[in-house]
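**Q** next comes the sequence, and after it the predicted model I'd like to discuss.
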Amino acid sequence: MMQTQRVAIVGLGRVGSVFLDALLKQQGKALDIVAVAESSPTPGLAMAQSRGIPVLALPEILQRCAEIDIVFDLTGVATVRRELRDGLAATNNRHTVIAPESVAHLLWSLLAPGVDLPQVHAQSGY
């Protein structure tokens, strides 16, 4: 039996909303979406709320990282990525992986072949 990955998505704008929709179709198979973070009213935020997925602030996500395997950072904001890395380091969390947009694009290509994920952020790497 495949191990279930517990994931959080930070950023539910144009990229995150589409990504969340695709992951919800996989919910309960190999992954469980345990939390999201978004401060603006977006379609992804409404989708998460309608599914009962906890909507947390970034510090709350960091507090729960012991129970999160992968955090998808889809904000495109370098300070958010730094806050995630620093927060994990401060708690000596060596379990949770921060997946940047490049990993989301790879996963997307497997989930929705032939369909492009929106390209709205500059490539910021890790």
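**A** Thanks, I have the structure now. Residues are numbered from 1 along each chain as shown.
**Q** C-alpha only now, for contacts and for neighbours.
**A** Noted.
**Q** and L74, what does it touch?
**A** L74 makes contacts with I9, V10, G11, L12, V15, G16, P100, E101, as judged by CA atoms under 8 Å, 6 or more residues apart in numbering.
**Q** second one coming, line it up with the first:
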Amino acid sequence: MTEEHNIAIAGLGRIGTLFLEQVLESDCGLNVVCVLEVKDTPGRQLAEEKGIKVVDLDGLIQIGVGVDVVFDMTGSGSFRSKMQNKYEESFNSYTAIASPAIARLVWSFLSDEYLPSIHSSKHQAMVDSMLEQARAGILK
């Protein structure tokens, strides 16, 4: 018997949609409780078709420990920080936030196919991180 794990997926762009599709196709014990996506993407449409709740960040936080793991597929360090802060403010130390690297690890157990990176390379991820730090005033 497979243990069920309740998950949420934040960000249903190109990569988040592929991840959602793979989880839905797999009998892997991952139950998608909700997704977070503000735009009308194919991933959001798929979630709605499957009856999966589409929530905003506050809606996710309200679910509380009903979500074991949030897979952050947004590619946004600022969103990840905001989500982490909201969880801390709600005293939820149970729900884990998994990075795209962890999602790739999970993907490797679910599929033989290649999951493209949110960033085209580690170097692009580093540049994106530096740009976000500059926008936040951390780097000058």
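**A** Thanks, I have it. Please read all numbers here as calculations on a predicted model, not as lab measurements.
**Q** which of the contacts of L74 of structure 1 still touch in structure 2?
**A** With both residues aligned by TM-score structural alignment, their matches' CA atoms under 8 Å, the contacts of those that structure 2 also has are I9, V10, G11, L12, V15, G16, P100, E101.
**Q** what's next to the helix or strand the first one falls within, contact-wise?
**A** According to DSSP states H and E, I9 of structure 1 maps onto strand 5-10. With CA under 8 Å, 6+ apart as the contact definition, strand 5-10 of structure 1 has outside contacts at 16, 20, 30-38, 58, 61, 67-75.
**Q** just the buried ones among those residues, please.
**A** Those of these that meet the buried threshold are 16, 20, 31-38, 58, 61, 68-75, by 16 or more other CA atoms under 10 Å.
**Q** so which of those are in strands?
**A** With strands taken from DSSP state E, the overlap with these comprises L31, D32, I33, V34, A35, V36, A37, I70, V71, F72, D73.
**Q** max pairwise distance over these: which two?
**A** L31 and A37 (17.5 Å; CA to CA).
**Q** roughly how far does the residue nearest to A103 of structure 2 when sequence neighbours are not counted sit from V127 of structure 2?
**A** Leaving aside its chain neighbours, A103 of structure 2 sits nearest to F71 (6.5 Å; criterion: CA to CA, 6 or more residues apart in numbering). The spacing between F71 of structure 2 and V127 of structure 2, counted by CA to CA, to the nearest Å, is 22 Å.
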